[in-house]
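[1] return atomic coordinates for the entry below.
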Amino acid sequence: MAHKFRVAVIVVVFAAGSTVNAGAVGAQPSSTSITAAGITAAVQPDGTYEVRAQQPAAWTFTGSVGAKVTDNRTRTGQDAIGSYREIDFGYTDTVARTASIRVYQNTAAVLFGSTTGAASPNVPASGVPFPSLKAPALPHQESFQDRAFSTYKFGGAPAPDSPLLSFDDQANGFLFSAADNFPVAKLGVGAGNTLSEGIAASVTTLPAGFTHQSILALGKGIGTTYGTWGSALMALGGKHRVPNDANTTLNKLGYWTDNGAEYYYKYDENLGYTGTLLAAAKDFADHGIPLGYMQLDSWWYPKGSSNTWQGNGNLRGGEYTYRAAPDLFQQGLAAFRDQVGLPLITHARWVDPASPYHGQYTMSGNVVTDPRFWEGTMRYLADSGVVGYEQDWLSDGAQAQYNLSDPGAFVDNMAQSAAAKGIDLQYCMPLPWNYLQSTKYQNLQTTRVSNDRFERGKWDEYLFDSHLAGSLGEQPWSDVFMSKETDNLLLSLLSGGMVGVGDKIGDLSTTNLGQTVRGDGVLVKPDTAIVPLDSTYLAIAKDAQAPMVAATHSDHNGLRDAYVFAYARNGGSQSIGFSPAELGVNGAAYVYDYFSGKGRLVPAGGRFTGTVSDGSYYVVSPVGRSGIAFLGDAGKFVSAGSKRISQVSDQGRVETTVQFGAGERSVQLHGYAPAAPKATATSGTAGPVSYDAATRLFTVSVTPGPGQKAQVQLG
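    Below is the predicted model of the structure:
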């Protein structure tokens, strides 16, 4: 695996009226400064440097390379993030090094860089890596732990491969992390709140021209800070955001057989394992809920020294061979795929010590780094109808030795070989660095963000960790649950990513699933992942038992419908509140309690308050020029999701396009109106409007026209 060596750090700041000043190119014998996007970066001849920002607050970050600077110069250019101005300078710390500070014109970013001129000990003579920034000491911090799924935490020392978010009582914040060499990155927090990004002690020597990158993002609002940080990392990694309907596994309901599902290492003995799964798929189809794909967990391949599907030893052992267990799949995996008629996701572990792979391929620890293995594996999976590969146990057995090459060879060859065969990846049990590493792989599309078997005790980690995954372009996945569990199903749907259940045959809830998918199995979901509000971050950082209020949304032509899920975290009931404005819903809004069927009009600038316990769900819709708050499909959790409501506008009357799945005959629309509205259809039909003068809620049934669409006007 080839490595490009250069060190970098990014600072991202939000400021209005950003400008870029022209700069000369040439040696600068004295202090040098550059300004762009409201940020000023400066380097002094004695080796001190600083970044000053006026927005979101008057913050200064300072540091020193510990040596005199040589050959100061400025230049301009453009990279994947955008147009920039840069200060370049040289200095010596054990070996000669060159460094740079780069400020961006349009994305309000600053990039710090350092390049080693010769091989050097990992720890420089100065004792600190570049950069080491004395940062503002803000009252609150969030980071992610070096444990399975990288569970969030507030306060305390961050894991070395974690990003670190610091924020004040107005939710102004900055986020600091590695931007390259993620497996061996080492985040440090020293005296005086000095933040540094270096390389883990397991690496003793850095080669000439070594590259390390780090990123610091500043923003007004925690969500804004995460968003810009993640966008910058994706730009550096060459990744684009993955649409949440990019493939079948994201677009349709799935059936899962992992830990917590009914058929995890268990099946109907009268049917056999494959027969049981065929019957499960038929059960969904018979109930009018077609599946889009099926996941096969670790039971599907032989494990441990026993070379059996049940495995043996600790945790049943690792992979003996990564092929379908012949006593379960007598005709092979491809034949099963043809029988079930569904694309497959297959699970993977580490390689067992008894596996013949140790003698056949180059390995590091208990994972394969050899591209030949990955090419052969992905060819086999693709030929067997597999569209998704789930790499599990990333925080445990599935880890390479932590040096400068092996972790990258493991995940790079996995991703590249999968991409060559059109297979998408999912990370499971990720460490913080795995989340960040995903920015290098366009086909790393989903990441498990909470522990096995989704349930109430895992909601917090699911929501906070979804912010990490979503900001980096990964669709978060909750893990399996049963369809009768309304709140678990709803929260998983609100991720905007994949949704999968693990029901026993004959035990599915068509009522709940019918509120989740169209008749063709397509998920009706929001545009983005549900995450805690900025105000929730502040509340929980101050009080560990503060309630959760999280939200996501659907956007249509400048109109936003928000979806809010809230619950108590004190074991009882708690008061909550939010304003439509903080959800991005402008002006007056109608807040509809989905489960009670009641709502409340909130005036522009107003605030909604309520009391929650186990889980409350609200749809927040803007009141348009017509005076109507259009709530969308009364039969769907995400009532204005784009797979059902593909278009909405309100320039004095509501105009909407309703998308039907194959075989669907009618949809009931609903909303709030000050008086009974009239409904007309220009495509399809609209029935009579039912209006409740007491609640001011209306409903109307519509049927599809050509293209399985209805075009309806309300006013």
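
[2] contacts and neighbour counts: CA atoms only from here.
    Noted.

[3] got the contact list for the nearest residue to Trp393 once chain neighbours are set aside?
    Spatial nearest neighbour of Trp393, excluding adjacent residues (CA to CA, 6 or more residues apart in numbering): Met429 at 5.3 Å. Going by CA atoms under 8 Å, 6 or more residues apart in numbering, Met429 touches 147-150, 392-395, 448-449, 451.

[4] tell me the most packed of those residues, by neighbour count.
    Ranked by the number of neighbours (other CA atoms under 10 Å), the contacts of Met429 place Val449 first, at 30 neighbours.

[5] my understanding was that it contacts Gln475; is that so?
    No. Judged on CA atoms under 8 Å, Val449 makes no contact with Gln475 at a distance of 9.5 Å.

[6] now do the SS call for Ser492.
    Each residue gets one of three states, and Ser492 gets helix by DSSP: H, G, I helix; E, B strand; the rest coil.

[7] now the helices: where do they sit in the stretch 201-350 of the chain?
    Using DSSP state H, counting those that start in this stretch, the helices of the stretch 201-350 of the chain run over 222-237, 248-251, 272-286, 333-340.

[8] any idea how far Gln445 lies from Val549?
    Distance of Gln445 to Val549, given as CA to CA, to the nearest Å: 26 Å.

[9] nope, Ala382 is what I meant
    Relative to Val549, Ala382 is positioned 41 Å away (CA to CA).

[10] again, but for Asp180
    Computed as CA to CA, the Asp180 to Val549 distance reads 33 Å.

[11] now do Thr369
    43 Å.

[12] please provide the structure for the following sequence as well, for comparison with the first:
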Amino acid sequence: MPGVFVQEGWDTYIIGNSKYKFKIDVLKDSGEFLIHFDGKTWLSSGYLLHKAGKWYSNMEKSHNPYVNATYIADNFEVEQSEDRNGEFTSLHFILKDRDSRQSIVAYEIRVYHNLPVVLFSIVHLTEVEKPQALYEHTIIDAPLYLKIKQNKDMKAFTYTSHAWIKPIFLDLQKALSETIMASSFFSIFDRTGRTLIFSAFDNLGNQLYTITQKDNDFYVICGLEGLIEKIPVGSRITEVLIFGSEFEQAIENWGTFLRTHYNKILDENLDLINKLSYWTDCGSYYYYRTIPEKDYSDTLIALSEDLKRKGINVRLVELGPWWYSKDPSAGAKAYEPVPEIKLNLNELAQEIGFLILQMSWFNLENEYTKRFSFIKEKIAFPRDYEIYDYLGGRFREYGATAVVHDHLTQIRSSMRHHLMDNFSILSNWLKSMAEHFRRYMIRIILSMPDTYHLFSSLQTNNIVASRTGEDYGTSASQSYSLWQNIYTSQLALALGLFPHFGVFFTLHPTYNGEPTNENGNLGRINPEVDALARVLTFSIVGFGDAICTTNV
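    Here you go, the predicted model:
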């Protein structure tokens, strides 16, 4: 048990790892605990449950401004075992209702022997009926309820929870103006660079964090989002804590641990990453536009020939949302080519290269309802995931090698009662779609994802990349766009996804004096900086120039 220790005192259990310089002091009466790292006390934590409009916790009411009733701790046990991550020592205890002594959850603190890693898990011993807070961002079941004292030497970093995802920097010396709805990733670091990273470890499609402040204390609630209808007996929810002597080391350790646990691989041999691609997505020149008096087939063939004359061999071409039949809301009626594409898509692919096809949500009256079952809220959502086996076969016939699944945040929002009321529905949907497409060697790129989608992608190696910033040429400046993309790409890479900044132009973004984007922001963009940023972050490099304007 190298470095790992468990000590029992008069009123505490102490578990830690001297090799990685951390320990956790657990109070025997409540199960509340303190986390120490490198000789410094960083924060305290406990368990929090929202039920029937009240908050229950094992943290003392004086420590917690929101708690209505408290739990007590009992039945402490120490266990040594191993899992796929290595050998570990665990401290187990039961949290009970203080008045009735009914057992509520089993709590585990798991310390790995050869990793700077701790897992905090709860297993429900009683069913929690209708815990709904009615608001997605009210966390209802939190294995970790962190309390951090205001401190001029401490800062924190996280990400927004929903698309477009952005980094959030917090100065823990300054007051918060409002509650922050964050992703299930939270880091805290001091002036020396020492870092603690907390994140979701399981139930990846249902976890969020919220950050609040009262008086001089910050509270971070880590757990299940507030739309869950029922927490069954035996449900396990786990958070992970990673220690590092500096932020870069901590986030590398965090990403490696998660990818190893889920067998997620960053495949650096992917053509998507190693080869140039041409895109007709939002922000590109040929987004819902063709060469005058030509259809899309003629336009893309002419473009391909122009690039070949310049010595640019592009063999991956993305077709934006213009390629398939849809209603005005952008919902797909059928993933069949629109009449404006003269050639069969497979014939087009033979002329210009493998295709990357964009897809979105299903229209309520889509053509597939005759063959497959759908759940209908604001949009139609497949009840039968076999539809993706059918679509995978069709896309392969078209000559596709990848799809961009767009508008993921709108799908989650429009189907929130189905996707968010139950455990793992969102995660299982993404995994099932990816595995069906994998049978046809079609990779998936996420677009407009929430952090639910990014974390859930750990469960499959067929989701390979994700958009990390807003559409090219919007009202945001280039500096903001690069700032957003670079920080979010750090999250994507840690989770086993290659970043995709979106399309860009290689030359001044106008053609024959005609603006390429209605927002008029593209004239302030430096193409060389755009290209360099993509290469340095292992991003997909996809450009969208007008014909005859590519900067070689």
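
[13] Ala382 and Val549 of structure 1: which is more packed in?
    It is Val549, of Ala382 of structure 1 and Val549, that has more neighbours when counted by other CA under 10 Å, with 27 against 19.

[14] re the thing from before, of the helices of the stretch 201-350 of structure 1, which is nearest Thr699 of structure 1?
    Nearest of these to Thr699 of structure 1, taken as CA to CA: helix 248-251 at 27.7 Å.

[15] thinking again about what came up before, alignment lookup: the residue nearest to Trp393 of structure 1 to structure 2.
    Alignment note: Met429 of structure 1 maps to Met448 in structure 2; criterion TM-score structural alignment.

[16] do Ser554 of structure 1 as well
    Using TM-score structural alignment, Ser554 of structure 1 pairs with nothing in structure 2.

[17] go on, Trp299 of structure 1?
    That one, Trp299 of structure 1, aligns with Trp322 by TM-score structural alignment.

[18] pretty sure its match contacts Tyr288?
    Yes. Trp322 of structure 2 lies in contact with Tyr288 (CA under 8 Å); the separation is 6.0 Å.

[19] and those two? Which one has more around it.
    Between Trp322 of structure 2 and Tyr288, counted using other CA under 10 Å, the more crowded position is Trp322 (20 against 14).

[20] report how many residues lie close to the aligned partner of Gly205 of structure 2 in structure 1.
    By TM-score structural alignment, Gly205 of structure 2 lines up with Pro183 in structure 1. By other CA under 10 Å, the residues close to Pro183 of structure 1 number 27.

[21] show me the contacts for the closest residue to Pro183 of structure 1 other than its chain neighbours.
    In this structure, Pro183 of structure 1 finds its nearest non-sequential neighbour in Trp433, 5.6 Å apart by CA to CA, 6+ apart. Neighbour list for Trp433 of structure 1: 161-162, 182-183 [criterion: CA under 8 Å, 6+ apart].

[22] verify the assumption that Trp433 of structure 1 is located in a helix.
    Yes. Counting by three-state DSSP, Trp433 of structure 1 is part of a helix.

[23] distance of it relative to Asn247 of structure 1?
    Counting by CA to CA, the gap from Trp433 of structure 1 to Asn247 of structure 1 is 25 Å.

[24] please apply the same query to Ser202 of structure 1.
    Ser202 of structure 1 sits at a distance of 39 Å from Asn247 of structure 1 (criterion: CA to CA).

[25] next one: Arg75 of structure 1
    Arg75 of structure 1 is 43 Å from Asn247 of structure 1, by CA to CA.

[26] Asp169 of structure 1 and Leu538 touch, don't they?
    Yes. Between Asp169 of structure 1 and Leu538 there is a contact under CA under 8 Å: 6.7 Å.

[27] so Ala135 of structure 1 makes contact with Phe61?
    Yes. Assessed by CA under 8 Å, Ala135 of structure 1 is found in contact with Phe61 at 4.9 Å.

[28] looking for the alignment partner of Asp406 of structure 1 in structure 2.
    Counting by TM-score structural alignment, Asp406 of structure 1 corresponds to Ile425 in structure 2.

[29] which residues touch its match?
    205, 418-419.

[30] how much space between it and Trp55 of structure 2?
    Ile425 of structure 2 is 26 Å from Trp55 of structure 2, by CA to CA.

[31] surely Phe254 of structure 2 meets Leu493?
    To be clear, residue 254 of structure 2 is Trp; Phe isn't right here. No. At 11.2 Å, Trp254 of structure 2 does not count as touching Leu493 under the criterion of CA under 8 Å.

[32] quick one: the aligned residue in structure 2 for Glu50 of structure 1 and Tyr47 of structure 2, what's the gap?
    The equivalent of Glu50 of structure 1 in structure 2 is Phe33 (alignment by TM-score structural alignment). The gap separating Phe33 of structure 2 from Tyr47 of structure 2 is 10 Å, by CA to CA.

[33] who's more crowded, these two?
    Between Phe33 of structure 2 and Tyr47, Tyr47 has the larger neighbour count (other CA under 10 Å), namely 29 against 22.

[34] pretty sure that one sits against Leu146.
    No. With contact defined as CA under 8 Å, Tyr47 of structure 2 does not reach Leu146; the gap is 9.0 Å.

[35] show me where the stretch 101-250 of structure 2 has its strands.
    103-112, 117-124, 128-129, 141-149, 154-160, 167-171, 180-190, 195-200, 207-214, 217-224, 230-231, 236-244 (DSSP state E, counting those that start in this stretch).
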